[in-house]
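In: Please find the sequence and the predicted model below.
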Amino acid sequence: MERWIRARHLPGIPLGRDGRRVTAGDEHIALSRKAAREGMVLLKNEGNILPLQPGCKVALFGKGTIDYVKGGGGSGDVTVPYVRNLYDGFAEIIGEESVFPGTVQFYQDYVTARYAENWAPGMVAEPPVPEDLLREARAFTDTAVISISRFSGEDWDRKSPRAVIKRKDPVTGDTVSMSDVLFEKGDFYLSEAEQRMVNAVSEAFPKTIVILNTGGMMETACFRNNPRIQGLLLAFQGGMEGGCAAAELLTGAFTPCGKLPDTWAADLDDYPGCADFYESDTYVNYTEDIFVGYRYFETIPGAADKVVYPFGFGLSYTSFILSEEKLTVTDDEAEAAVLVTNTGSRPGREVVQVYYSAPQGRLSKPSRVLAGYRKTRLLQPGESEQVTVRFPLSRMASYDDLGKVARSAWVLEAGEYRFFIGTSVRGAKQAAETWTLAENRIAEQLTARMVPTCLEKRLLADGTFEALPTAPCHDFTASVLPPMTNDENNALPEQRGIPRLPDFGKHTGIKLQEVADGKITLRDFITALPVEELASLLGGQPNVGLANTFGYGNNPVRGIPNIMTADGPAGIRFVEGLGVTTTAFPCATLLAASWDPELLYDVGTAAALEAKENNIMVWLAPGVNIHRNPLCGRNFEYYSEDPLLAGKQAAALIRGVQSKGIAATPKHFALNNKETNRRNSDSRASERAIREIYLKQFEILVKEARPWSIMTSYNIINGHRASENKDLLTGILRDEWGFDGMVTTDWWTLGEHYKEVAAGNDMKMAAGFPDRLLAALEKGVLTRGEMEKAAENILRLILRIE
């Protein structure tokens, strides 16, 4: 049977029922809306102001009423048929006649005028509310809904008091500061204009609800501590139907069931990773070590009081009781069982969260760590569900990078291990059962890899620091070849003489179809290829069809198709202006807040079908980097501060994608926690922090979902480019975790192609450097065997695609 028909012939064959397209179809749009509802988090509900009562009228305030942010910018953006903002949502759910028209028209006119002045969507300044409009709105209703929105994107980080966002003046073309116009203290905080608006509205209305339309963390103490604000909904960036999903929750059509995937602190400087975020463009010192997010706030002395809303927190319109808790421990596994009962008057879902506390021995440890979780089904009032959470005891091991117990090993230290069962990191109660280990146990013996050379110290559980050994830093710019120019680095595949259109069926000789048919082995096929063809295969190929992120393969002589890729993770991203729109799903952080792997599987399945229907075979998603601090511009693309939650949610999405024969590509491997100067910034972290925090989610998804490809990051890790790091790509990823897929660089990385191939990075995107590979081969710093291994991984990916 002929393989890769879509890649070869680019047919427009619909995949839906009755010959209809699934791309941006009703089913997928409904799924996007459902996902948005499942992940939005109710943070405050004083006096049960929510849900709004039937027949309620509302007045909408804040430019985000119209200037709604469906998702972040850059690769995570998609072209959609429409976006439902908050006004659209309320108009649909309670009717236009129940929404005060004056503020809607005011913000519509204002936002339209700002767009005409070249202000970017999501980055429009908050206007003052005219006093007469405020009076008219108050005469219309006693209930105000305020929208606060935030936008960020790829290749730039969120603003802090230490950094300035700039924009082009539309008249003069000069670069001017947005600091005084938008966020005087940084966009973690309310701007002065936003604060004035919130004060004016909350003083005028007896009932005030705030919606946070943001992909990342921001200040919430000003809302929690304000008695004039009774309701607070964290709506994140909810995709194309996000405004409707928020309105459905506020009006009680559905019950909120999202839980925070991050800790929300009072002040930006409360996050330990912010201290040196802007210290240098060329490095970031991860001195907080393993104490990231709740591991920091629940452990370090004095940090607990800085938390406004803790990890795992989320309110509901109903109430639940957890009872009959039972925890059992065997030699290698722990099991927590609990009965969850809906004791309220509305249907709802609850998330059972299990944490452990390991003994403080020679290795410093967090006070609590998430061990497992499970979300109930929709429980009707009075209904119960028995929930079981299992996890291996090895999950409680710590990595010993200094040899305090056993060097380069995952170890369980002797002592008493305690367990906590509940619905948030702070709401979890200690189980009666404990587990005591009489002597130290080595869970897994490994080899030291990715050891830091320039990190001088790291944080301990008692709030002090310990010194780390240092050594001369590695020169990551060294190469046996002449340096590349900027034009060479940024070249497109077709600019390197690579043909744009394949020409199948006109050549004789060995073909990849013979491997697919089982007539020859993949190894035999690869060894028969001339070295020039190998070199060409290891780089990106020209776009065809709707693709705008290039392809893999493309050797018509050998019958190798040109497999197209598409960006993610909010949906499938195509070339704009061709008339094809796709479904925009909620941002990854919202999906994580659902704590629902089954939902993520469904989103992955839907995304894969939209990719396949449009002849895209590789989806460059999900993004799974850790939320180290609120300032990273791409946090909206990533899941959580916790690697277990991020890994489990991402693994489910990957399984959904690949169930449809489309390759998922988790990214960015690894420690990509800052966008500023991302191609030349050195992430300096201890091996323990790297393994326990920044690689753990990748390890989980590799072992549980077996992704067919992984994308490396731009940054440098402890002096070595991620794309050139053999410890990372071969030692850890393949040898330790058993990964058997393809590794690709991020697009236009500054890594040297031959060094990447030698390290285990198979594909160079957006285009390779065949001539440099051949020159390196001639100089003896690259072998044909290394090139063949990379080619084998690339072709195995292509063979897996249906």
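Out: Noted; the coordinates are in hand. Numbers count the residues shown, from 1 in each chain.

In: From now on I want contacts and neighbour counts done on CA atoms only, so please keep to that.
Out: Fine.

In: Quick check, Pro81 in contact with Glu576.
Out: No: using CA atoms under 8 Å, Pro81 is not in contact with Glu576, being 11.9 Å away.

In: ok, and here's another one to check against it:
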Amino acid sequence: MEEKKNKWLKPLIIVAVIVAAAYFAYRKIYDMLFGGAVSVSMDDVYSTLNAIKVPLIIAVVVIIAAVIVSIAVARKEVGIRKMVRGQSILASILAVAVAANVICLNIEYSLINKVMTGSEGLSEETKQASIELCEEIADEGVVLLKNEDNALPVNKGTKLNVFGWGSTQPIYGGTGSGSVSEENAVSLLQGLENAGFELNTALTDFYKEYRSDRPSIGMGEVDWTSPQPTMEEYDENSIFEDAEAFSDTAVIVITRAGGEGPDLPEKMSDENTYNTTQMGGEVTYSTNEEDLSSEKSYLELTAREAEMVERVNDSFEKVYVIINSANAMELGWLDEYENIKAALWCAGAGETGFNALGSIMCGDVNPSGKLVDTYVYDLMSTPVYNNFGNFDYSNSNEITGSEENKAKFVNYVEGIYVGYKYYETAAAEGQIDYDSVVQYPFGYGLSYTTFDKEITSIKDDGTSVTLEVVVENTGDTAGKDVVEIYYTPPYYNGGIEKASTNLLDFEKTEILEPGDSQTISITFNYEDMASYDDINNKSYVLEHGDYAITLNSDSHTILDSEKITVEKDIIYNDENDGKRSTDETAVTNQFDFARGDVTYLSRKDGFANYDEVTKAPGNVEMTSEQIADYQCKNTYDASEYDDPDAEMPVTGADNGLTIQDMKGLDYDDAKWDELLDQMTVDEMSALVADGGFHMIAVDSAEAAESTACDGPAGITSNFNSSISGVAYPPAAMIAATWNKELAQARGEQVGKECVELGVTGWYGPAMNTHRSAFAGRNFEYYSEDGTLAGIIGGKEVGGATSQGVICYVKHFALNDQETNRTNGICTWATEQSIREIYLKAFEKSFKEGGSLGCMSSFNSIGTQWAGSCQSLLQTVLRDEWGFHGAVITDAMDPLADFYMDLNRGIRSGLTQGLSMTGGDGLITNTEDANTVTALRRASHENLYALANSNAMAKETGTPGWVKIFIGVDVLLAILFVGSEILLFKKYKKRKTV
């Protein structure tokens, strides 16, 4: 009996080991796929399973057959039975081994290689430098909004009652690709404690017990609830009575989150224009019934928050507010309560930024941040409000040929009048009472000291201007300040649209001790003040007249001014005065097709058309002409792009060149043709189509595979947890420093992290515009202003590029809302606004930052998908701006599959598909000369970026994990042969007996 029990012991142990191994493998795979910043969708999983189904099916069939055969010989003699069963086991092992080899070394090689080729992580030296830089960015990025009677700073040791549930779950960044790990982050409360404040822990415990997690805001699940206890719950726990006994000082924390996929609700109810997630799930606006309201947006205080704020004001003499939100909120309430003495804006703090918040509150650091957006009292009255969100074409089926795929649109009706450019101009025209509309201007920020600034010198040579500005610290505290230079151009009624106020350049001072001064020199070119005339001259024009050059403390407050006069119109085209100095070719209209049948806001007669233009669109049909131009896979016609007489390029040549031979060569060097001749069609197709989070190896060029990662605010890998950088404050906070050197340093530090983590491609930074305060990814983008975003972003890109990183600057372009982005939303805008507002943020990244990469966007410009818009990716990016390098799609998501077509894209300037499943089938008709020519051109761009990147320091040849895999194969082969020999020997021995 004991012998029978023992017979089951060994199989049970084997089964237990297999089950345990399978579970841990499952968890590892699950975390790898779904635990990253950008989760792999179930469609990607299904696609992967579909790709590997053949070897899996064969292996399963062999195993089943082996089991059946083993059972069938149960009554045979012992020798035959053991021989057959032994062969069945060996056949099963062989089938599994062959399937594993086919899957791992062929079908899913790229995905597995991304997982296996990690690094040992950051060195302590680099990590510490990055952490210190995070705090330095926050030191200079936190903005002091209000400080009555010098209420701040607060003495160390002060007892603080920190109110607001968000104090226990603050915002460190955002969600999606721009998210950061909070695992090692200093919390807001820790930051205050580290600064020497004593906190009311009973209050903190009350909030933690109320709710311990933040509502989810993602692509598949959205809950916009702003958790906050009711007054009854406060009173039941004697919170206010105990807090008053603790101290007379209170801090209120208000948080608002944003993320990839959803835009923030303009109405906190189902009356909002978008009521499903990107993945089609339902949206929860609030689980607190009293907070639901069609009269309030997410960026206002909720009913529960308003009650809490009022009670705090009534209960405490000293109240300080922390606004923890990258999105511009309605903050008029800050001035409605007499005991709210001071307020600070802290977008997202990253890993250590809340230490800076504490340092600022106690006075160890003097705040010097400036706002990156205009803060208005009423976000529902902005020019963009009615034309942001969800709008369907009524004839959608006719456009896409599908019930499932809806054709969407958005009209950028405000033209160039975005943010402060509208409010300053409207005030100049007398259309608005500025002070009753705008609470905090763009570029606004207070200090614990005072500064005097004046223009002391101006040099004008007719093409460029140099200003010298003296900044003196006239207060009693050391601190930094920002020199903001704006210009006011002449406006001719009904002529080229112009804002009355335009940021020109800026510089930040060093730390100035009381009484010290610094002279800041700023040089700009006349052409920097040119406007784009998309109606008459169809080029940049610097119109004649007087230009006021102003030194401001913010977009509205002028401290000093000078005047320069332009005697005649300067027209920057080939027919008149030639191109701008920074352009490779003279610029002319490329986006007439994007204007559409839309009327745009005009300054003419004091914005006379404002009411008509800014109202919500009605029932809109796409015209037959637009439908004919609409781009999706259903309408793709290669003949529109291809040359019927094209000749097949040379492929598979043996010229003996490697990617190492290309380092430092010009894009047009003749050697590139020789190297490209060596590539096969299959290699080119794979290099272009299989671009998700890597650039694959190219054997013919001896180019090793390189890794690409997400993380505009911190390097993160979807596939390897060892690839993880430091969590930086988001772009909005970096821009709020108004510090070019800090932005450069941040880029360099990210580049150093990439080198140590084995990362070559960085999906960032992101350059889109804060067109609306409700845009979900405003945390990930710099500003409402293209000049500020362009300068800060360009410096970051330049810093990272100097370390050999391919910066896939994103999302190019006009991807300024999340709603309907994966529907290929048709974005209608004037060429002037496209160039002056939306492309301006990107321009310096390529012209000055030297970026080697770019990520196109999901949306369409007009009816043309941005990833196949030749005007954008070829004419502007390459011809005008001189860019060469890799241009990748945004995620080749099944949601966007109906219009994101690589076949069209590679004929229009695209070079890579961000495919999660290997890119099979994304490129078709590879026997056609036009397809191969397009693949060759795209491969040239990709390899040019690679040759000038840190990938050139990587070892070429077989990856280590593949060597181990092959070693295991060899060992298995030896064991297999040995087992076969042993089986036959035993069988023969039994037969002899």
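Out: Happy to help now that I have it. Only a predicted model underlies this, so the values are computations on that prediction, with no experimental measurement involved.

In: what helix or strand is the closest residue to Ser92 of the second structure other than its chain neighbours on?
Out: Ranked by CA to CA, 6 or more residues apart in numbering and with sequence neighbours excluded, the top spatial neighbour of Ser92 of the second structure is Ile63, at 5.0 Å. Element membership for Ile63 of the second structure (DSSP states H and E) is helix 53-72.

In: which ones are touching the aligned residue in the second structure for Phe151 of the first structure?
Out: Using TM-score structural alignment, the partner of Phe151 of the first structure in the second structure is Ala257. By CA atoms under 8 Å, 6 or more residues apart in numbering, the contact set of Ala257 of the second structure is Ile171, Gly174, Ile217, Ser325, Ala326.

In: Check the secondary structure at Ala257 of the second structure for me.
Out: coil (DSSP: H, G, I helix; E, B strand; the rest coil).

In: Let me know the distance separating it from Thr769 of the second structure.
Out: Here the criterion is CA to CA, to the nearest Å. By it, Ala257 of the second structure lies 18 Å from Thr769 of the second structure.

In: One more: Val681 of the second structure?
Out: Val681 of the second structure sits 39 Å away from Thr769 of the second structure, taking CA to CA as the criterion.

In: which one of the two has more residues nearby?
Out: Relative neighbour count places Thr769 above the other of Val681 of the second structure and Thr769, with 28 against 20, counting by other CA atoms under 10 Å.

In: Look up how far Ser700 of the second structure lies from Val681 of the second structure.
Out: Distance from Val681 of the second structure to Ser700 of the second structure, by CA to CA: 11 Å.

In: If you could redo that for Ile734 of the second structure, that was the one I meant.
Out: 42 Å.

In: who's more crowded, these two?
Out: Applying other CA under 10 Å to Ile734 of the second structure and Ser700 shows that Ile734 carries more neighbours, namely 33 against 21.

In: And the more buried one, what's its match in the first structure?
Out: Aligned partner of Ile734 of the second structure by TM-score structural alignment: Leu591.

In: Report the contact partners of the nearest residue to that match once chain neighbours are set aside.
Out: Nearest non-adjacent residue to Leu591 of the first structure, counting by CA to CA, 6+ apart: Gly39, 5.7 Å away. Each residue near Gly39 of the first structure by CA under 8 Å, 6+ apart is listed here: Ala235, Pro256, Cys257, Gly258, Lys259, Leu590, Leu591, Ala592, Ala593, Ser594, Trp595.

In: for Leu902 of the second structure, same thing?
Out: Contacts of Leu902 of the second structure (CA under 8 Å, 6+ apart): Ala689, Leu910, Gly913, Leu922, Ile923.

In: Counterpart of it over in the first structure?
Out: Using TM-score structural alignment, Leu902 of the second structure pairs with His753 in the first structure.

In: now Gly960 of the second structure
Out: Aligned partner of Gly960 of the second structure by TM-score structural alignment: none.

In: Likewise for Glu683 of the second structure?
Out: Glu683 of the second structure maps onto Glu533 in the first structure, by TM-score structural alignment.

In: Pretty sure that match sits in a helix.
Out: Yes: under three-state DSSP, Glu533 of the first structure sits within a helix.

In: what's the burial count for it?
Out: For Glu533 of the first structure, using other CA under 10 Å, the count is 15.

In: Next, name the residue at the spatial heart of the first structure.
Out: Tyr638 (1.4 Å; CA atoms, centre = their mean).

In: Now do the contacts for that one.
Out: Ala588, Thr589, Pro622, Gly623, Val624, Asn625, Ile626, His627, Ala646.

In: That one matches what in the second structure?
Out: So, by TM-score structural alignment, Tyr638 of the first structure is matched to Tyr781.

In: That match in helix, strand or coil?
Out: Here Tyr781 of the second structure is recorded as coil under three-state DSSP.

In: ok now stretch 707-726 of the second structure, how far from the chain's centre?
Out: Chain-centre distance of stretch 707-726 of the second structure: 13 Å, with CA atoms, centre = their mean, to the nearest Å.

In: Now do the end-to-end distance for that stretch.
Out: End-to-end distance of stretch 707-726 of the second structure (CA to CA): 18 Å.

In: And for Gly415 of the first structure, the neighbour number?
Out: With neighbours defined by other CA under 10 Å, the count for Gly415 of the first structure comes to 16.

In: same deal with the one 4 residues further on?
Out: For Phe419 of the first structure, the count of nearby residues is 24 (other CA under 10 Å).

In: What's it aligned with over in the second structure?
Out: Residue pairing (TM-score structural alignment): Phe419 of the first structure is matched to Ile549 of the second structure.

In: corresponding residue for Leu31 of the first structure in the second structure?
Out: With TM-score structural alignment as the criterion, Leu31 of the first structure matches Leu133.

In: likewise Ser345 of the first structure?
Out: Under the pairing rule here (TM-score structural alignment), the equivalent of Ser345 of the first structure within the second structure is Asp476.

In: any idea how far Glu148 of the second structure is from the closest residue to its match other than its chain neighbours?
Out: Nearest residue to Asp476 of the second structure in three dimensions, chain neighbours excluded: Pro514, at 5.2 Å (CA to CA, 6+ apart). Distance of Pro514 of the second structure to Glu148 of the second structure, computed by CA to CA: 21 Å.

In: With neighbour numbers in mind, choose between the two.
Out: Comparing Pro514 of the second structure with Glu148 by other CA under 10 Å, the one with more neighbours is Pro514, at 17 against 12.
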